[in-house]
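A.B. asks: fold the following, please.
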Amino acid sequence: MLKYLSTTVSFLFFIFTAMAQEKEVIENNPNYQFQSEKRQETQKTAPVKKVYTYKRSWSFGGNLGLSFWNGGTDILIAPKAYYNVSPKFLTGFGLTYIYSGYKDDFGKYNQNSFGPSIMGAFRPVPYLQLSAEYEGLQTNGNGTVYILGSNNIKNNYSYWNNAIYLGASFVSRNVSFGVRYDVLYDASRSVYSSAWSPVIGFYF
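C.D. replies: Got it, this is the predicted structure:
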């Protein structure tokens, strides 16, 4: 009886050991489809990281200004087209038109300036823009000085002026505002009263 019981126990031990080994092989086999729920929880698929590519695009904007002062009027219209090369770099080109007129008891003048511009900008952080811009303007004007008891003095002029601006602007969504400096500034030829000038830009 004891020998029979011992044989039965040995046989059952062999069966359970074989089943345990088979179960372990199945759970660790990556090609086995019917894995246990315990193994399925530990064998989760690793998430695939999506790689987003920057889409180059065009945007449009520019500068617009209007001012009135003692008998004078200044108008600035400067549309621009920008090409976004990357999230940090953009380039662009545009046209600039400036009208300036003045009249009082001593004289008057009218001046028109028109020309192209090309620029490049770098944004080290989303809210800061560093830029370099070339602008060439053809300026045509005429003035008259009133002289009592004599003929008035008239003056007509026409010339081309080059400017290179280095600027820094704060960017907030579709608007930028800052300052720029003309490294080629010539007070006798520039249409601006100073080498420093404020700049406000719009992007759409």
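A.B. asks: every contact and neighbour count from this point should use C-alpha atoms.
C.D. replies: OK.
A.B. asks: tell me which element the closest residue to Lys55 other than its chain neighbours falls in.
C.D. replies: Spatial nearest neighbour of Lys55, excluding adjacent residues (Cα to Cα, 6 or more residues apart in numbering): Ser86 at 7.9 Å. Assessed by DSSP states H and E, Ser86 sits outside every helix and strand.
A.B. asks: what does Tyr97 give?
C.D. replies: Using DSSP H and E, Tyr97 falls in strand 89-104.
A.B. asks: repeat that for Glu22.
C.D. replies: Glu22 is located in helix 2-28, with elements delineated by DSSP H and E.
A.B. asks: list the buried residues of that helix.
C.D. replies: Neighbour counts over helix 2-28 (16 or more other Cα atoms under 10 Å) mark Ile26, Glu27 as buried.
A.B. asks: so how many other residues sit close to Ser57?
C.D. replies: By the criterion of other Cα atoms under 10 Å, Ser57 has 11 neighbours.
A.B. asks: pretty sure it contacts Phe89?
C.D. replies: No: taking contacts as Cα atoms under 8 Å, Ser57 lies outside contact range of Phe89: 11.6 Å.
A.B. asks: overlap in contacts, these two.
C.D. replies: Counting by Cα atoms under 8 Å, 6 or more residues apart in numbering, no residue touches both Ser57 and Phe89.
A.B. asks: please provide the structure for the following sequence as well, for comparison with the first:
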Amino acid sequence: MNKNQISIVFKPFYVIMVLFFFNYTSAQQNYVIDQSPNFWDKVQFGGGLGLGFGSGYTNISVMPSAIYNVNEIVSLGVGLQFGYLYQKNYYDSFVYGASFLTYVNPIPQIQLSAELEQVRVNTNYEATYYFPAYSDNFWNTALYLGAGYRTGNVTIGARYDVLYNPNTSLYGSGFMPFVRAYF
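C.D. replies: Predicted structure coming up:
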């Protein structure tokens, strides 16, 4: 086959290929991208409730918060905290502050969390045989890492303060169960 014969045989092939690619690129140009949802469509409000009871010990925490769902896996948010701690014949304490929240859902049923908490603590100690009554006011920082089982809008689980120090920490234990819900 000479050059002219090859050109005659492959010319229709080239024309079909050009038309195919032209049609493909034209289809790409007409593709419409969905508009991203409104910011408030990705915001959820809710929070958590913490309860701890022991022998003469009570810990009650109410933590309203708001989160922004970055995607189906990651959520970021802020929260407020109000709490009451009581140790029988020893002290009572009021706690208030704020926290930064990060939630990761590797699968829909599991939620991993990291929470940085900064709270103000106002504590009143009762008088004992050896010491007079007195008050103590200070700031406490905690970094909680947790995990929970998630069903619908509710997560039940536990978290642990990795900065916990029994001599300086606000709580009697670094471990705290939680229940939180977002709507």
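A.B. asks: so the residue lying closest to Ser67 of the first structure once chain neighbours are set aside versus Trp58 of the first structure, what's the distance?
C.D. replies: In space, and not counting its chain neighbours, Ser67 of the first structure is closest to Asp74: 5.2 Å by Cα to Cα, 6+ apart. Distance of Asp74 of the first structure to Trp58 of the first structure, given as Cα to Cα, to the nearest Å: 30 Å.
A.B. asks: repeat for Trp69 of the first structure
C.D. replies: Applying Cα to Cα to Trp69 of the first structure and Trp58 of the first structure gives a distance of 37 Å.
A.B. asks: neighbour count: the two, which is higher?
C.D. replies: Trp58 (14 against 8).
A.B. asks: which position in the second structure pairs with the more buried one?
C.D. replies: Aligning on TM-score structural alignment places Trp58 of the first structure opposite Val43 in the second structure.
A.B. asks: hmm, its match is touching Asn71, no?
C.D. replies: No: using Cα under 8 Å as the test, Val43 of the second structure is too far from Asn71 to be in contact (11.1 Å).
A.B. asks: Ile16 of the second structure and Pro106 of the second structure, how far apart?
C.D. replies: As judged by Cα to Cα, Ile16 of the second structure and Pro106 of the second structure stand 47 Å apart.
A.B. asks: whoops, I mixed them up, Phe178 of the second structure
C.D. replies: For Phe178 of the second structure, the distance to Pro106 of the second structure - Cα to Cα - is 19 Å.
A.B. asks: what's the neighbour count on the nearest residue to Gly56 of the second structure once chain neighbours are set aside?
C.D. replies: Using Cα to Cα, 6+ apart and skipping the chain neighbours, the partner closest in space to Gly56 of the second structure is Lys88 (4.9 Å). By other Cα under 10 Å, 11 other residues sit near Lys88 of the second structure.
A.B. asks: any idea how far Lys88 of the second structure is from Glu126 of the second structure?
C.D. replies: As defined by Cα to Cα, Lys88 of the second structure lies at a distance of 9 Å from Glu126 of the second structure.
A.B. asks: do Thr151 of the second structure as well
C.D. replies: Thr151 of the second structure is 43 Å from Glu126 of the second structure, by Cα to Cα.
A.B. asks: try Ala27 of the second structure
C.D. replies: Distance from Ala27 of the second structure to Glu126 of the second structure, by Cα to Cα: 78 Å.
A.B. asks: and for Phe94 of the second structure?
C.D. replies: 15 Å.
A.B. asks: Pro177 of the second structure now?
C.D. replies: Distance, Pro177 of the second structure to Glu126 of the second structure, using Cα to Cα: 28 Å.
A.B. asks: quick one: the strands in the first structure?
C.D. replies: Assigned strands in the first structure, in chain order: 57-69, 72-84, 89-104, 107-125, 128-145, 153-172, 175-182, 196-203 (criterion: DSSP state E).
A.B. asks: relative to Phe13 of the first structure, which of the ones you listed is closest?
C.D. replies: Closest approach to Phe13 of the first structure among the strands of the first structure (Cα to Cα): strand 107-125, 70.1 Å.
A.B. asks: what's that closest one in contact with?
C.D. replies: Residues contacting strand 107-125 of the first structure (Cα under 8 Å, 6+ apart): 87-103, 129-146, 191.
A.B. asks: to which residue of the second structure is the residue nearest to Ser67 of the first structure aligned?
C.D. replies: Under TM-score structural alignment, Asp74 of the first structure pairs with Asn59 in the second structure.
A.B. asks: surely its match touches Lys88?
C.D. replies: No: counting by Cα under 8 Å, Lys88 is not a contact partner of Asn59 of the second structure; they are 11.7 Å apart.
A.B. asks: between Ala27 and Glu126 of the second structure, which is the more surrounded one?
C.D. replies: For the pair Ala27 of the second structure and Glu126, the greater number of neighbours falls to Glu126 (16 against 10), based on other Cα under 10 Å.
A.B. asks: spatially nearest residue to that one (excluding sequence neighbours)?
C.D. replies: That would be Ala133: by Cα to Cα, 6+ apart, it lies 4.7 Å from Glu126 of the second structure.
A.B. asks: the one you found maps to what in the first structure?
C.D. replies: Looking across to the first structure (by TM-score structural alignment), Ala133 of the second structure lines up with Lys154.
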